[in-house]
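Trainee: Structure here, sequence nowhere to be found:
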């Protein structure tokens, strides 16, 4: 479905992601696993060509190389994004936030006016899928963290995506809420045949929900296999395979500082 060919990201002399070649398959729920600063968010954003310093090629089936602006625009339209910090507008209602998932299907001028009835119906259905239809007219800043993340998932669903990219979607949630949110995302993706790439640092969640785990450490892929072959002990061993003397990225140079520009264009 999507192929990364020798994709890398660097900032001056600092290497955030070493040259990486991967194929992501249709319908898979893929987890990028690693600790903070491992390169998970960088790799995730490369799938949507969000890094100005990105090198290599990203090829999408049916669209071609994302270096082509039209292919990139179409790819982003059919790719939903879910963020760790939700990226919602607190003063707006849940429905208004979810409606932003439809903006990629309209011109900038048309987006200044209320959405057509068809789009509004899609947004309401998306809220219903995450169990928050009754909160459609509630301000987002009045909702809990778990509810806000479900609104973020509903916004992604409103795009009617073929692919969902989720960047540490449960990192800011308590364990019980994290389990419910990830279970919800996994169920919806499987029901709708949506491919997903989700970055996590929790090994247990990765093993429970992933079809495939890609482990990263210090900007390198160090594991790529089925989840049943990875446990905490083996992950710790894999983590230590990359010598710390080879680090090119400071431990505190985290991808979360990057500005998100991932809404459909």
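Mentor: Perfect, thanks for sending it. Remember, it's a predicted structure, so these values are computed and weren't measured experimentally.
Trainee: Please make it C-alpha for all contacts and neighbour counts, starting now.
Mentor: Noted.
Trainee: Nearest residue to residue 238 in space, ignoring adjacent ones along the chain?
Mentor: residue 222 (6.6 Å; CA to CA, 6 or more residues apart in numbering).
Trainee: and after the helix or strand that neighbour falls within, which helix or strand comes next?
Mentor: Assigned by DSSP states H and E, residue 222 belongs to strand 220-225. Per DSSP H and E, the first helix or strand lying C-terminal to strand 220-225 is helix 232-239.
Trainee: tell me what that following helix is packed against?
Mentor: strand 220-225 (3 or more CA pairs under 8 Å, 6 or more residues apart in numbering; DSSP states H and E).
Trainee: and the strand it packs on with helix 232-239, angle?
Mentor: Counting by axes from the mean of the first three to the mean of the last three CA atoms, to 10 degrees, strand 220-225 lies at 150 degrees to helix 232-239.
Trainee: tell me which element residue 181 falls in.
Mentor: helix 175-192.
Trainee: packing partners for the helix or strand just after that helix?
Mentor: Using DSSP H and E, the helix or strand that follows helix 175-192 in sequence is strand 195-200. On a contact count with 3+ CA pairs under 8 Å, 6+ apart, strand 195-200 meets strand 29-33, helix 40-46, strand 163-167.
Trainee: Pull out the buried residues from strand 195-200.
Mentor: 195-200 (16 or more other CA atoms under 10 Å).
Trainee: relative to strand 29-33, how tilted is that strand?
Mentor: Using the same axes, to 10 degrees: strand 195-200 against strand 29-33 is 20 degrees.
Trainee: Check which helices and strands whichever helix or strand comes after strand 195-200 sits against.
Mentor: Of the helices and strands lying after strand 195-200 in sequence (DSSP H and E), the nearest is helix 203-209. Helix 203-209 sits against strand 29-33, helix 175-192, with contacts defined as 3+ CA pairs under 8 Å, 6+ apart.
Trainee: can you put the ones you listed in a markdown table and add mean neighbour count?
Mentor: Formatted as a markdown table, the helices and strands packed on helix 203-209 follow (neighbours: other CA atoms under 10 Å):
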| stretch | mean neighbour count |
| --- | --- |
| strand 29-33 | 26 |
| helix 175-192 | 16 |
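Trainee: and residue 232, which of the ones you listed is closest to it?
Mentor: strand 29-33 (11.4 Å; CA to CA).
Trainee: Got another one to weigh against that:
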């Protein structure tokens, strides 16, 4: 993904005469679809956090969370030069770790060099955000496992402001990943802004249904938390230069989701058999 960003020419992100050219429209459709796929993790995280609030506050939290995601993405798109600098400039090096750099020699032949791992601003954001996701999801799983249903639960009041603060933090991480993808795939700034706006609008329309579905099915919530841990690992790995192809990750998540949906269907049709084992 970072290769796509560095390949993008910041000077080319300008308004062209053919604003609604076939190329721009195709880029808009493709980027919108990709932004929706990349944003599912954001929606799941917001749904899980909003689920800690009283029912009357959950819809408000989801709306604010996705609105903040939209604002963050647009602000980042308005500062493309800063985003590129954030990705290219190393803040510090990690002497005990190396990464492979693909280059070409004088004759044009590809060569691979190992250099000391450098951590850029983008890498630092991904590492911190990924670690936060892993820690938060692990803590939620621990609470689910340790929850005693035979004892009355003391209802813990969750601060609305605290939930929004956590949503804002993870919005920044997912927004950075989203904007880097947008810059690598489109030339016109309006295409990027339109794709992000449309994708957030679609996610907002379905956020309530996704949240209700997760709340109705405890096993699905556990699977969603496991997905967040997986995404956190991918973010941390990406931050330290160990890039995991997103296609493999999304395929694994889709396969696990498909299996769990089949399990839910079996439980719904044969509840007695499931209970009996």
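Mentor: Perfect, I can see it now. A quick note: this is a predicted structure, and the numbers were derived from the prediction, not measured.
Trainee: now what about the TM-score between them?
Mentor: Once superposed, the chains reach a TM-score of 0.23 (TM-score structural alignment, normalised by the length of structure 1), with 107 aligned residues with a CA RMSD of 6.3 Å.
Trainee: Residue 17 of structure 1 is nearest to which of the helices and strands packed on strand 195-200 of structure 1?
Mentor: helix 40-46 (6.8 Å).
Trainee: in the top strand by length along structure 2, what's buried?
Mentor: Counting by DSSP state E, the longest strand found in structure 2 is strand 90-104. Residues of strand 90-104 of structure 2 classed as buried: 90, 98 (neighbour count, 16+ other CA under 10 Å).
Trainee: go on, stretch 25-35 of structure 2?
Mentor: Buried-residue list, stretch 25-35 of structure 2, by 16+ other CA under 10 Å: 27-28, 31-35.
Trainee: go on, stretch 100-118 of structure 2?
Mentor: So for stretch 100-118 of structure 2, counting by 16+ other CA under 10 Å, buried means 117-118.
Trainee: where exactly do the strands run in the stretch 1-150 of structure 1?
Mentor: Remark: strands assigned in the stretch 1-150 of structure 1 by DSSP state E, counting those that start in this stretch are 2-11, 14-24, 29-33, 54-60, 64-65, 79-82.
Trainee: would you list the ones you listed in TSV and tack on distance to residue 206 of structure 1?
Mentor: Below are the strands of the stretch 1-150 of structure 1 laid out as TSV (distance: least, CA to CA, whole Å):
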stretch	distance to residue 206 of structure 1
strand 2-11	21
strand 14-24	17
strand 29-33	6
strand 54-60	25
strand 64-65	30
strand 79-82	17
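Trainee: Quick one: closest of those strands to residue 217 of structure 1.
Mentor: strand 29-33 (8.8 Å).
Trainee: What helices and strands are in contact with the closest one?
Mentor: strand 195-200, helix 203-209, strand 212-217.
Trainee: Packing partners of the helix or strand harbouring residue 215 of structure 2?
Mentor: Using DSSP H and E, residue 215 of structure 2 sits in helix 189-216. Judged by 3+ CA pairs under 8 Å, 6+ apart, the packing partners of helix 189-216 of structure 2 are helix 22-50, helix 55-77, helix 218-239.
Trainee: let's see 6 Å
Mentor: The helices and strands touching helix 189-216 of structure 2, judged by 3 or more CA pairs under 6 Å, 6 or more residues apart in numbering; DSSP states H and E, are helix 22-50.
Trainee: The helix it packs on vs helix 55-77, what angle?
Mentor: 140 degrees.
Trainee: so what secondary structure elements neighbour helix 22-50 of structure 2?
Mentor: helix 189-216.
Trainee: now the angle between helix 22-50 and the helix it packs on, please.
Mentor: 30 degrees.
Trainee: what's around residue 3 of structure 1, how many residues?
Mentor: Neighbours of residue 3 of structure 1 under the rule other CA atoms under 10 Å: 19.
Trainee: Tell me how many other residues surround the residue nearest to it when sequence neighbours are not counted.
Mentor: Nearest non-adjacent residue to residue 3 of structure 1, counting by CA to CA, 6+ apart: residue 23, 4.4 Å away. For residue 23 of structure 1, the count of nearby residues is 13 (other CA under 10 Å).
Trainee: and stretch 16-30 of structure 1, how far apart are its ends?
Mentor: Stretch 16-30 of structure 1 stretches 21 Å from its first residue to its last (CA to CA, to the nearest Å).
Trainee: Which residues belonging to that stretch are considered buried?
Mentor: 16-20, 24, 27-30.
Trainee: biggest separation within the residues you listed, which pair?
Mentor: Distance extremes for the buried residues of stretch 16-30 of structure 1: the farthest pair is 16 and 27 at 27.8 Å, using CA to CA.
Trainee: still on that earlier bit, what's the distance between the residue nearest to residue 3 of structure 1 and residue 57 of structure 1?
Mentor: Applying CA to CA, the value for residue 23 of structure 1 to residue 57 of structure 1 is 12 Å.
Trainee: can you check residue 24 of structure 1 too?
Mentor: Counting by CA to CA, the gap from residue 24 of structure 1 to residue 57 of structure 1 is 14 Å.
Trainee: Look up which helix or strand residue 165 of structure 2 falls in, please.
Mentor: helix 160-185.
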